[in-house]
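Novice: sequence and predicted structure, then a few things I'm wondering about:
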Amino acid sequence: MHPTHTLEPIRLAPAGRSPMALALLQALRGVAARVLPPLIVIGVLALIWHVLGSRPGAALPGPLKVIEDTWELIVDPFYNNGGNDVGMGWQLLASLQRVAYGYSLAVIAGVSLGVLVGQSTWALRGLDPLFQVLRTVPPLAWLPISLAGFRDGHPSAIFVIFITSIWPIIINTSVGIRNIPEDYRNVARVIRLNGLEYFGKIMLPAAAPYIFSGLRIGVGLSWLAIIAAEMLIGGVGIGFFIWDAWNSSRISDIILALVYVGLVGFTLDRLVALVGHRITRGTSAS
């Protein structure tokens, strides 16, 4: 008997198009498939906003009015007139600095406690109920306690970020550690890895997808917490800028700030997702 062969159709490049041109066209189609849907949705929402904001007696300004009112803030985000009178860029950088401090501390403490709870049954039984209770406390409920303890707004805001973002990191890390396949542990015993080698070569790579899922949730909570905390502690920061704009009835400034807050939050999430994708070689959720 003769072997059976599957006949594949021969695909020829259309006349007048080189393989490079076809590859470029395919890449452009891929970009369009990703970019066009959100642009269309944003355009439709902006049109609806414009129609609603243009009505007589509308409570909120339309997009064109917002751009007109905040044009100076848009074109010069880094002006500095002293004190709290600084541009939107400085406000965002001040908030990001607080987030960097608080979130970094949460990552270190959260991963460490997550490994402890994931490895030790005694730690799980003793600490997990406490974690489950504390994680339900709203971020702003921690602010009076932190102000009483630190007696200063800056470390208090950092503490609120830390205590808000640490819980998903702890919980996801512990779940990842507990879900390490038993075969991995057996291999570690066979080749006699010490504690540090087991941690670096087995534990962290196996639990990395869970850890980075917790890190993404944590960075989002960090950004939410700092905006809320800055509304109360004052000083330079995008949260205080929003609250000050409300007190001065600058609604357009608030809308512009909210756009920036959303874009920065999206960027932070994407950065953590990108790092997780690289480290886990695509096994983490993105």
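Specialist: Done, it's in. This one's a predicted model, so the numbers in the text were calculated from it and none came from an experiment.

Novice: okay, CA-based contacts and neighbour counts for the rest of this
Specialist: Fine.

Novice: now the helices: where do they sit in the stretch 151-286 of the chain?
Specialist: 153-178, 182-190, 195-198, 204-233, 238-247, 251-279 (DSSP state H, counting those that start in this stretch).

Novice: distance to residue 127 for those - can I get that in a markdown table?
Specialist: Below are these laid out as a markdown table (distance: least, C-alpha to C-alpha, whole Å):
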| stretch | distance to residue 127 |
| --- | --- |
| helix 153-178 | 11 |
| helix 182-190 | 24 |
| helix 195-198 | 22 |
| helix 204-233 | 18 |
| helix 238-247 | 33 |
| helix 251-279 | 27 |
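
Novice: buried deepest among these, which one?
Specialist: Mean neighbour count (mean count of other C-alpha atoms under 10 Å) peaks for helix 153-178 among the helices of the stretch 151-286 of the chain, with a mean of 26.

Novice: that one to helix 204-233, inter-axis angle?
Specialist: Relative orientation of helix 153-178 versus helix 204-233 (axes from the mean of the first three to the mean of the last three C-alpha atoms, to 10 degrees): 160 degrees.

Novice: what's helix 153-178 packed up against?
Specialist: Helices and strands touching helix 153-178, by 3 or more C-alpha pairs under 8 Å, 6 or more residues apart in numbering; DSSP states H and E, are helix 88-119, helix 143-150, helix 204-233.

Novice: try this one next to it:
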Amino acid sequence: MDNTHSIAAPAQASAPPSMLRVRAGAAYSHFMNHVLPPLVVIGLLCAVWELLCSRPGAALPAPSQVVNETWELITQPFFDNGGNDVGLAWQILASLERVAYGYLLAVVAGVSLGVLVGQSTWALRGLDPLFQVLRTVPPLAWLPISLAGFQDSNPSAIFVIFITAIWPIIINTSVGIRNIPEDYRNVARVIRLNGVEYFWKIMLPAAAPYIFSGLRIGVGLSWLAIIAAEMLIGGVGIGFFIWDAWNSSLVSDIILALVYVGIVGFLLDRMVAWVGKRVTRGTSPA
């Protein structure tokens, strides 16, 4: 009995190192295939940028100059001197708050209208032409009318986000509803699902891949719209920060803000994609 335990013990002890090697190999493979290529490309682009903009008379600052001139903004993102004089973290959070309100409203209204248009032929014929016309209006064209209606810059910016994000959500949701397989509908009739049960158990799961494709497009458009809107409405926000930096001829500040804008937009897209993958169990075309 003792010999059996003495023989089994090394086998058990050898399992953790083997598992560690597997995990290390997977991490190395992920780094080489997914992390290293973009790092190399970004490094090469920065090197070319440095060479082109380090020459005398260059119109744009080199990366080294950008970092040097914006070091305080990079290292102190949460400073608050009152008014609009706050760190970039507060500027981005203010923009994200507006995006959250407008985007969530667009999700609720967009999915609801998409289901209506997808389910009802009459609604499709009556509303789809209107949607197709309104979605071609540029986001900033809505800002003057929203300012006139709300008499306040903050709800006006939220409305611009809402009206920008809602169209891809409506269109993708309605397409998903119309593409529900007829077999699913027949099963719902056979087991006699009521309207609420059909909505939650058949309609939403079947259309979820299309819905989340629209949600990804919508969140990207929301982030684009708020940056442009904030340049006009003023106040705290990354869009106004960029415009204010331009008026003060602080080109390095603009470049740093654009980097942050791109990173935040990327993270928003990945976040919605991650949720969509979990909800649709990997079947989403996004």
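Specialist: Arrived safely. Since this is a predicted model, take the numbers as computed values, not measurements.

Novice: for the two chains, what TM-score is obtained?
Specialist: TM-score for the superposed chains, counting by TM-score structural alignment, normalised by the length of the first structure: 0.93, backed by 270 aligned residues with a C-alpha RMSD of 1.1 Å.

Novice: need the contact list for residue 240 of the second structure.
Specialist: 227, 230-234 (C-alpha atoms under 8 Å, 6 or more residues apart in numbering).

Novice: what do you get for residue 128 of the first structure?
Specialist: residue 117.

Novice: distance-wise, check it relative to residue 103 of the first structure.
Specialist: 21 Å (C-alpha to C-alpha, to the nearest Å).

Novice: and if you look at residue 139 of the first structure?
Specialist: From residue 139 of the first structure to residue 103 of the first structure the distance is 14 Å (C-alpha to C-alpha).

Novice: rewinding a little: including distance to residue 283 of the first structure, could the helices and strands packed on helix 153-178 of the first structure go into TSV?
Specialist: Listed next are those as TSV, based on distance: least, C-alpha to C-alpha, whole Å:
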stretch	distance to residue 283 of the first structure
helix 88-119	19
helix 143-150	37
helix 204-233	6
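
Novice: which one of those lies nearest to residue 35 of the first structure?
Specialist: Each of those was scored for nearness to residue 35 of the first structure using C-alpha to C-alpha, and the closest is helix 204-233 (23.0 Å).

Novice: which residues of the second structure does that closest one align to?
Specialist: The alignment of helix 204-233 of the first structure onto the second structure (TM-score structural alignment) spans residues 204-233.

Novice: how much does that stretch stray from the first structure?
Specialist: Once fitted to the first structure, stretch 204-233 of the second structure is off its aligned match by 0.1 Å on average (mean C-alpha distance after the TM-score superposition for the first structure).

Novice: and that stretch, how far out from the chain's middle?
Specialist: 7 Å (C-alpha atoms, centre = their mean, to the nearest Å).

Novice: got it, and stretch 228-235 of the first structure?
Specialist: Centroid separation between stretch 228-235 of the first structure and its chain, computed with C-alpha atoms, centre = their mean, is 20 Å.

Novice: show me where the stretch 1-150 of the first structure has its helices.
Specialist: According to DSSP H, counting those that start in this stretch, the helices that the stretch 1-150 of the first structure contains are 19-53, 63-69, 71-75, 88-119, 121-134, 143-150.

Novice: next, format these as JSON lines and append distance to residue 279 of the first structure.
Specialist: Shown next, in JSON lines, are the helices of the stretch 1-150 of the first structure (distance: least, C-alpha to C-alpha, whole Å):
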{"stretch": "helix 19-53", "distance to residue 279 of the first structure": "24"}
{"stretch": "helix 63-69", "distance to residue 279 of the first structure": "40"}
{"stretch": "helix 71-75", "distance to residue 279 of the first structure": "36"}
{"stretch": "helix 88-119", "distance to residue 279 of the first structure": "16"}
{"stretch": "helix 121-134", "distance to residue 279 of the first structure": "27"}
{"stretch": "helix 143-150", "distance to residue 279 of the first structure": "35"}
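
Novice: report how many residues lie close to residue 250 of the second structure.
Specialist: 16 (other C-alpha atoms under 10 Å).

Novice: from residue 139 of the second structure, how far out is it?
Specialist: In terms of C-alpha to C-alpha, residue 250 of the second structure sits 27 Å off from residue 139 of the second structure.

Novice: not counting residues beside it along the chain, what's closest to residue 179 of the first structure?
Specialist: Nearest residue to residue 179 of the first structure, sequence neighbours excluded (C-alpha to C-alpha, 6 or more residues apart in numbering): residue 207, at 7.7 Å.

Novice: okay but that neighbour is in contact with residue 181, surely?
Specialist: No. Counting by C-alpha atoms under 8 Å, residue 207 of the first structure stays clear of residue 181, with 10.1 Å between them.

Novice: coming back round to it: between the helices of the stretch 151-286 of the first structure, which one is nearest to residue 53 of the first structure?
Specialist: Across these, closest to residue 53 of the first structure is helix 251-279 (C-alpha to C-alpha), at 11.7 Å.

Novice: helices or strands up against that closest one?
Specialist: Short answer (3+ C-alpha pairs under 8 Å, 6+ apart): helix 251-279 of the first structure packs on helix 63-69, helix 204-233, helix 238-247.
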